[in-house]
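Enquirer: 3D model of this:
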Amino acid sequence: MTDVHNKATRSKNMRAIGTRDTAIEKRLAGLLTQAGFDFRVQDAALPGRPDFVIDQYQCIIFTHGCFWHHHHCYLFKVPATRTDFWLDKIGKNVARDARDIAMLILQGWRVLVVWECALRGKMKLDDAGLTERLEEWICGGGQAAQIDTQGIHPFTVYPPHKA
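Expert: All right, here's what the predicted structure looks like:
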């Protein structure tokens, strides 16, 4: 299947995709604020430039787009054009995510990934359910977890490899 846009239009569309203040980040920021958490955003001094840093609980929260970070859900679809390029690009994102999360944990941070599918789309979690899961993890502990349409799940992080 060929792309429905010419190269210039596709390039323009891709450049317009933001890396901060996205709709999913705004929704999560609103929920964290309503729940009474103080947080910093986009801390460039930390590995991976975390979307949210909650110093009081020594935790980091990333909002990951399901396509860009290859989540195994209904929002991820392998592109029909330039497939090798996209799989390589997304694979590098996944490897960088794993490295950054491992480095944050080594520095003493707890890390939560909130997937896009939990925040938007036909299967998203409602505000009350999402806030409950956020509060449960932030206040309750656990080193690394993720929230998706199925709820909250711990995950194992492997230490980064020495080059």
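Enquirer: hey, let's count contacts and neighbours off CA atoms from now on
Expert: OK.
Enquirer: Okay, helices next: where are they in this protein?
Expert: Assigned by DSSP state H, the helices in the chain fall at 7-15, 23-34, 83-106, 116-119, 127-140.
Enquirer: Report the buried residues of the last one.
Expert: Of the residues in helix 127-140, those with enough neighbours to count as buried (16 or more other C-alpha atoms under 10 Å) are 130, 131, 133, 134, 137, 138.
Enquirer: And for the second one?
Expert: Buried positions in helix 23-34, judged by neighbour count with 16+ other C-alpha under 10 Å: 24, 25, 28, 29, 31, 32.
Enquirer: measure the nearest residue to the third one once chain neighbours are set aside to residue 86 for me?
Expert: So the one you mean is residue 28. For residue 28, ignoring the flanking residues on the chain, the nearest one in space by C-alpha to C-alpha, 6 or more residues apart in numbering is residue 119 at 7.7 Å. Separation of residue 119 from residue 86 (C-alpha to C-alpha, to the nearest Å): 24 Å.
Enquirer: Second input sequence below; structure requested for side-by-side comparison:
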Amino acid sequence: MDTVCRSKIMASIKSKNTKGELLVRRYLFKKGFRYRVNDRHLVGTPDIVLPKYRTVVFVNGCFWHVHAGCSDSVRPKTNTAFWDKKFAANVKRDQKVIKSLEDQGWKVLVVWECELKGKEKREATLLGLANEIWEGC
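Expert: Below you'll find the model as predicted:
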């Protein structure tokens, strides 16, 4: 794959309103949760913010956020130095954001995109997410 083609593919990847985010948001709304989306007032601009429960949810892509042990989290075979640096920076930033939010009293939950694949796995993940949000009440 040439550089121009790779660049077009990477540029087309969305950072907001991804399939996973929309799926999680629809589920939470059906369960009666009300939330804000991509709240820029909070560090890391969480995908979903539930102020009533003092909880934020990040719906992370396994590739970009380096989901350990996941088959979707594969380092590209070309330009490996660039990707190693990029992934390390992403992981470090994620850890810093989570710590900062927790220090501010927020409960931080992460849903990985691979946990939303397949009906049974998706249902179990979403039910578990709802239970974790309710847990603090």
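Enquirer: just to revisit the earlier point, what does the residue nearest to residue 28 of the first structure correspond to in the second structure?
Expert: Counting by TM-score structural alignment, residue 119 of the first structure lines up with residue 116 in the second structure.
Enquirer: so that match touches residue 128, yeah?
Expert: No: using C-alpha atoms under 8 Å, residue 116 of the second structure is not in contact with residue 128; the gap is 11.9 Å.
Enquirer: Quick check: neighbours shared by those two?
Expert: Listed contacts common to residue 116 of the second structure and residue 128 are nil; contacts here mean C-alpha atoms under 8 Å, 6 or more residues apart in numbering.
Enquirer: which of residue 119 and residue 86 of the first structure has more neighbours?
Expert: Using other C-alpha atoms under 10 Å, the more surrounded residue of residue 119 of the first structure and residue 86 is residue 119, with 24 against 15.
Enquirer: I'd assumed residue 24 was in contact with that one.
Expert: Yes: in this structure residue 119 of the first structure lies within contact range of residue 24 using C-alpha under 8 Å: 6.0 Å.
Enquirer: Identify the contacts common to those two.
Expert: Counting by C-alpha under 8 Å, 6+ apart, nothing touches both residue 119 of the first structure and residue 24.
Enquirer: Go ahead and flag the most central residue of the first structure.
Expert: The centroid of the first structure falls nearest to residue 64 when counting by C-alpha atoms, centre = their mean (2.0 Å).
Enquirer: That one pairs with which position in the second structure?
Expert: Residue 64 of the first structure maps onto residue 60 in the second structure, by TM-score structural alignment.
Enquirer: Look up how far residue 113 of the second structure lies from its match.
Expert: 6 Å.
Enquirer: Then residue 14 of the second structure?
Expert: For residue 14 of the second structure relative to residue 113 of the second structure (C-alpha to C-alpha), the value is 13 Å.
Enquirer: more neighbours, those two?
Expert: Neighbours per residue (other C-alpha under 10 Å) separate residue 14 of the second structure from residue 113, with residue 113 holding more: 19 against 9.
Enquirer: list the contacts for that one?
Expert: Taking C-alpha under 8 Å, 6+ apart, we find residue 113 of the second structure in contact with 20, 59, 60, 61, 62.
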